[in-house]
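Q: Sequence below, structure please.
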Amino acid sequence: MKKHNFSAGPCILPKSVMLKASEAVLNYDEGLSLIEISHRSKPFVDIMERARSLALELLGLEGKGYKALFLQGGASTQFLMVALNLLEKRAGYLNTGTWSTKAIKEAKIYDDIYEVASSESGGFNYIPKGYEISEEYDYFHCTSNNTIYGTQMKSFPSTNIPMVCDMSSDIFSRTLDFTQFDLIYAGAQKNMGPAGTTLVVVKEDILGKVSRKIPSMMDYKIHINKSSMFNTPPVFPVYVSMLTLQWLKDLGGIKAIEKENEKKASLIYSEIDLNPLFKGYAVKEDRSNMNATFTLENENLKETFDAMWKEAGINGLNGHRSVGGYRASMYNALSLDSVKALVEVMSELERKA
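A: Model prediction:
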């Protein structure tokens, strides 16, 4: 029985994507597996170009001066790479959780970083508001969605300086004006594909303005000039990401999946709010549509609840160790039926209690 996969990542992927990817591992190009063909061969070059093109198309950034790259090292490498390529004197960072904290730590290696606002005092259960962004910063960095705490930025500040956003856990999940961002990065394993590749979408005209020498592997311009093929790319993760992006396009794009994501979020949060046995972790106005975090009001029910959701075929519901409780990650490929299954278990616990 296929389980209801609420894992925070690596994430659930569409069944059709999994089937096609598994077939490609056995035979993709005239008796050769996808993972044994040359990355310089035309079949894989076509895959890479298609993946990059689909990313820009879905984000509405085609023909607007942006380039899409599929790189390695995860979002954690981007914490460093962003600073290497953009930080000359000082940058502003919004601290909304673990990942932005780590991004700040890496950037500080190279120059002065100013924390424009932080929600740490509230256990990162909200998104700061009303902060100011100096136009003297080289760039402003934020994290759109926080998997651990279940918060999500519902709007983004207006600024005349480059805006960088870590969208690892909600990329392609909701409609936004993506032209407001000058650089977006996202690890594939949350909403695109398996771990091993990272999507970077960057506006070319923000590059080449720092005085430092940048190592070749960390230089966005080199990766752009080499069409994201400067070194051997992660062939399988790029292919699966391409399939997932095509699946999303065939569904009707981001606008279509956003409607489904809103239904899923509305259903789970309604149960959390109406069921007296549960309490949401994030403040209501900043709740994430990707990651619903909640706790039991009575910890004596934990053993019973855990047994019930596991019996129902639910997987990956435990909260992050730093927060505890539970976390239902509802990425694009998770069905509404899976959320209904979880809500039914929560309702059944109330009836039994």
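Q: can we go C-alpha only for contacts and neighbour counts from here?
A: Will do.
Q: what about residue 347, neighbour count?
A: By other CA atoms under 10 Å, the residues close to residue 347 number 16.
Q: Any buried residues in stretch 261-278, and which?
A: 261, 264, 265, 268, 269, 271, 272, 277, 278 (16 or more other CA atoms under 10 Å).
Q: The first one contacts residue 330, doesn't it?
A: Yes - A contact is recorded between residue 261 and residue 330 when judged using CA atoms under 8 Å, the distance being 7.5 Å.
Q: ranges for the helices of this protein?
A: Chain-ordered helices for the chain, with DSSP state H as the definition, fall at 15-26, 42-59, 74-86, 98-107, 220-225, 235-251, 253-274, 302-311, 336-352.
Q: The ones you listed into JSON lines, with extra columns for distance to residue 191?
A: Formatted as JSON lines, those follow (distance: least, CA to CA, whole Å):
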{"stretch": "helix 15-26", "distance to residue 191": "13"}
{"stretch": "helix 42-59", "distance to residue 191": "12"}
{"stretch": "helix 74-86", "distance to residue 191": "13"}
{"stretch": "helix 98-107", "distance to residue 191": "17"}
{"stretch": "helix 220-225", "distance to residue 191": "23"}
{"stretch": "helix 235-251", "distance to residue 191": "9"}
{"stretch": "helix 253-274", "distance to residue 191": "12"}
{"stretch": "helix 302-311", "distance to residue 191": "23"}
{"stretch": "helix 336-352", "distance to residue 191": "16"}
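Q: which one of those lies closest to residue 181?
A: With CA to CA as the criterion, residue 181 lies closest to helix 42-59 of the helices of the chain, at 11.0 Å.
Q: so what does the closest one touch, helix or strand wise?
A: The contact analysis (3 or more CA pairs under 8 Å, 6 or more residues apart in numbering; DSSP states H and E) places helix 42-59 against strand 66-71, helix 235-251, helix 253-274.
Q: before we go on, could you also do this sequence so I can check it against the first one:
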Amino acid sequence: MTRAYNFNAGPAAIPLEVLQQAQEQFVDYQGAGMSIMEMSHRSTFYEQVNNETQDLMRELFQIPENYHVLLLQGGASTQFAMLPMNLLTPGKVGAYVQTGAWADKAIKEAKVIGEMAVAASTASDSFMRVPRLDEIVVPENAAYLHVTSNETIGGTQFHEFPDTGSVPLISDMSSDILSRPVDIGKFGLIYAGAQKNLGPSGVTVVIIRDDLAADSPKSIPAMLRYDTHAKAKSLYNTPPSFSVFMMKLVLQWIKGKGGVAQLDQLNRDKTGLIYDAIDGSGGFYKGCAHTDSRSIMNVTFRMANEELEKLFVKQSEAEGFVGLKGHRDVGGLRASTYNAVTLESCQALAQFMKEFQQKNG
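A: Next up, the predicted model:
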């Protein structure tokens, strides 16, 4: 079969090698006579998958020993509420950096749980940039500061993170986790849905410092407490076993590629091809995000009018490109270049963009 040039924003591309490996083990996992999906999550087979997945996350992301790696369900959207339920204590405020649609969703949920404050916002710039670090003002009574490391819709990304001192720094890294090295010690908690860089949808990773996990209030349901899952090593209830298995294979693939530092360079090379096509077009393509806030995961751009953009999408689909239409809330065009998107796919897109410009410029 011919593989599509997959630029979907999520669920997104999964490495072909991983899909083939999963296919080989789909019916009979390691000679057990059954699929991993059919096994008890209390079995030796699955406990090994669970442990190996967490260990690989620790190794690849260089997660210190005083952090738990949790494999949960519900996506980042559940974390929007679970975070303040666990960490937003009476007399404190949840501080949020407002950078776009996903930060707004986190803010909306925090308001349901307790008091919140906007520590910085780029709404006046239509969320086409992230704030400078000196624009972020953390309230004295902040329970935490929350940032969205990468906004998939606007195509913006933090390239450095604030030093919050004793206030825990929290980040939604759903769309750029493991795409580049990060100093985990700067963060109290990191969370990410898997369906962009870690595998298929269904599993959500939470990296949480021990002291924050231990302080989960007993007044909230057990399933929504971080300490519940930390004590049970992510096996408190039936996990999304196949998604965790797929995540393990993706992590092994990342390790085989040389780790996160190697992927970081590859990702910059990939998006560089597309940004060069935009910047070198003489204004035919116009990048949306401010240059110093550009994402290496989601490249957003516009053209002279919507009709031309529709033609671009139609002709690109005919050439095997998938997912280049911008988010429904903002329109335009977007290429999501997550870890599994190949350099060859980005080369092909850059070439298509140049040819499209020649025909329609």
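Q: Any idea what the TM-score is?
A: Scored against TM-score structural alignment, normalised by the length of the first structure, the superposed chains reach a TM-score of 0.97; 352 aligned residues with a CA RMSD of 1.3 Å.
Q: coming back round to it: grab the two from the buried residues of stretch 261-278 of the first structure that are most spread out in space.
A: The widest separation within those (CA to CA) is 24.4 Å, between 261 and 277.
Q: one step back: which neighbours do residue 261 and residue 330 of the first structure have in common?
A: Both residue 261 of the first structure and residue 330 are in contact with 289, 290, where contact means CA atoms under 8 Å, 6 or more residues apart in numbering.
Q: among the helices and strands packed on helix 42-59 of the first structure, which is nearest residue 7 of the first structure?
A: helix 253-274 (15.1 Å).
Q: The closest one vs the second structure, average distance?
A: With the two structures superposed, helix 253-274 of the first structure lies on average 0.6 Å from its match in the second structure, counting by mean CA distance after the TM-score superposition for the first structure.
Q: Residue 172 of the second structure matches what in the first structure?
A: In the first structure, the residue paired with residue 172 of the second structure is residue 166, using TM-score structural alignment.
Q: Who's the closest spatial neighbour of its match, skipping the chain neighbours?
A: Once flanking residues are discounted, residue 166 of the first structure sits nearest to residue 143: 4.7 Å by CA to CA, 6 or more residues apart in numbering.
Q: Need the counterpart of that neighbour in the second structure.
A: Under the alignment defined by TM-score structural alignment, residue 143 of the first structure corresponds to residue 148 in the second structure.
Q: Count the neighbours of that match for me.
A: By other CA under 10 Å, neighbour count at residue 148 of the second structure equals 29.
Q: wouldn't it be in contact with residue 176 here?
A: No - Residue 148 of the second structure is not in contact with residue 176 according to CA under 8 Å; the separation is 9.9 Å.
Q: still on that earlier bit, quick check: the match of residue 143 of the first structure vs residue 157 of the second structure, distance?
A: 8 Å (CA to CA, to the nearest Å).
Q: Residue 45 of the second structure too?
A: In terms of CA to CA, residue 45 of the second structure sits 38 Å off from residue 157 of the second structure.
Q: who's more crowded, these two?
A: Applying other CA under 10 Å to residue 45 of the second structure and residue 157 shows that residue 157 carries more neighbours, namely 26 against 15.
Q: Aligned to the more buried one, what sits in the first structure?
A: In the first structure, residue 157 of the second structure lands on residue 152 (TM-score structural alignment).
Q: now residue 259 of the second structure
A: Match for residue 259 of the second structure (TM-score structural alignment): residue 253.
Q: hmm, back to that, so which of the helices of the first structure is nearest residue 290 of the first structure?
A: helix 253-274 (7.5 Å).
Q: what's that closest one packed up against?
A: Using 3+ CA pairs under 8 Å, 6+ apart, helix 253-274 of the first structure is in contact with helix 42-59, helix 235-251, strand 278-280, strand 291-296, helix 336-352.
Q: quick revisit: who's in contact with the match of residue 143 of the first structure?
A: 97, 99, 102, 103, 171, 172, 173.
Q: which residues in the stretch 101-250 of the second structure form strands?
A: Listed in chain order, the strands of the stretch 101-250 of the second structure (DSSP state E, counting those that start in this stretch) span residues 116-121, 142-148, 150-151, 156-157, 169-172, 189-193, 204-209.
Q: quick one: buried residues of stretch 107-115 of the second structure?
A: 107, 109, 110, 113, 114, 115.
Q: And for stretch 4-21 of the first structure?
A: 4-9, 11-14, 17-18, 21.
Q: Indicate which one of the helices of the first structure is closest to residue 325 of the first structure.
A: helix 302-311 (9.1 Å).
Q: Ok, which of the strands of the stretch 101-250 of the second structure comes nearest residue 40 of the second structure?
A: The nearest among these, by CA to CA, is strand 204-209 at 20.0 Å.
Q: give me the stretch of the first structure that the closest one matches.
A: With TM-score structural alignment as the criterion, strand 204-209 of the second structure aligns to 198-203.
Q: That stretch: average distance to aligned residues in the second structure?
A: Looks like 0.4 Å for stretch 198-203 of the first structure (mean CA distance after the TM-score superposition for the first structure).
Q: Contacts for that stretch, please.
A: 56, 65-75, 182-188.
Q: What subset of the residues you listed is buried?
A: Buried among the contacts of stretch 198-203 of the first structure (16+ other CA under 10 Å): 56, 66-72, 74-75, 182-188.
Q: Figure out the length between the terminal residues of stretch 35-51 of the first structure.
A: 17 Å.
Q: what does it correspond to over in the second structure?
A: Going by TM-score structural alignment: stretch 35-51 of the first structure matches residues 37-53.
Q: Go through the matching stretch and flag the buried ones.
A: Using 16+ other CA under 10 Å as the test for burial, stretch 37-53 of the second structure gives 37, 39, 41, 46, 47, 49, 50, 52, 53.
Q: I'd like the distance between the match of residue 157 of the second structure and residue 103 of the first structure.
A: For residue 152 of the first structure, the distance to residue 103 of the first structure - CA to CA - is 17 Å.
Q: Residue 254 of the first structure now?
A: Distance from residue 254 of the first structure to residue 103 of the first structure, by CA to CA: 27 Å.
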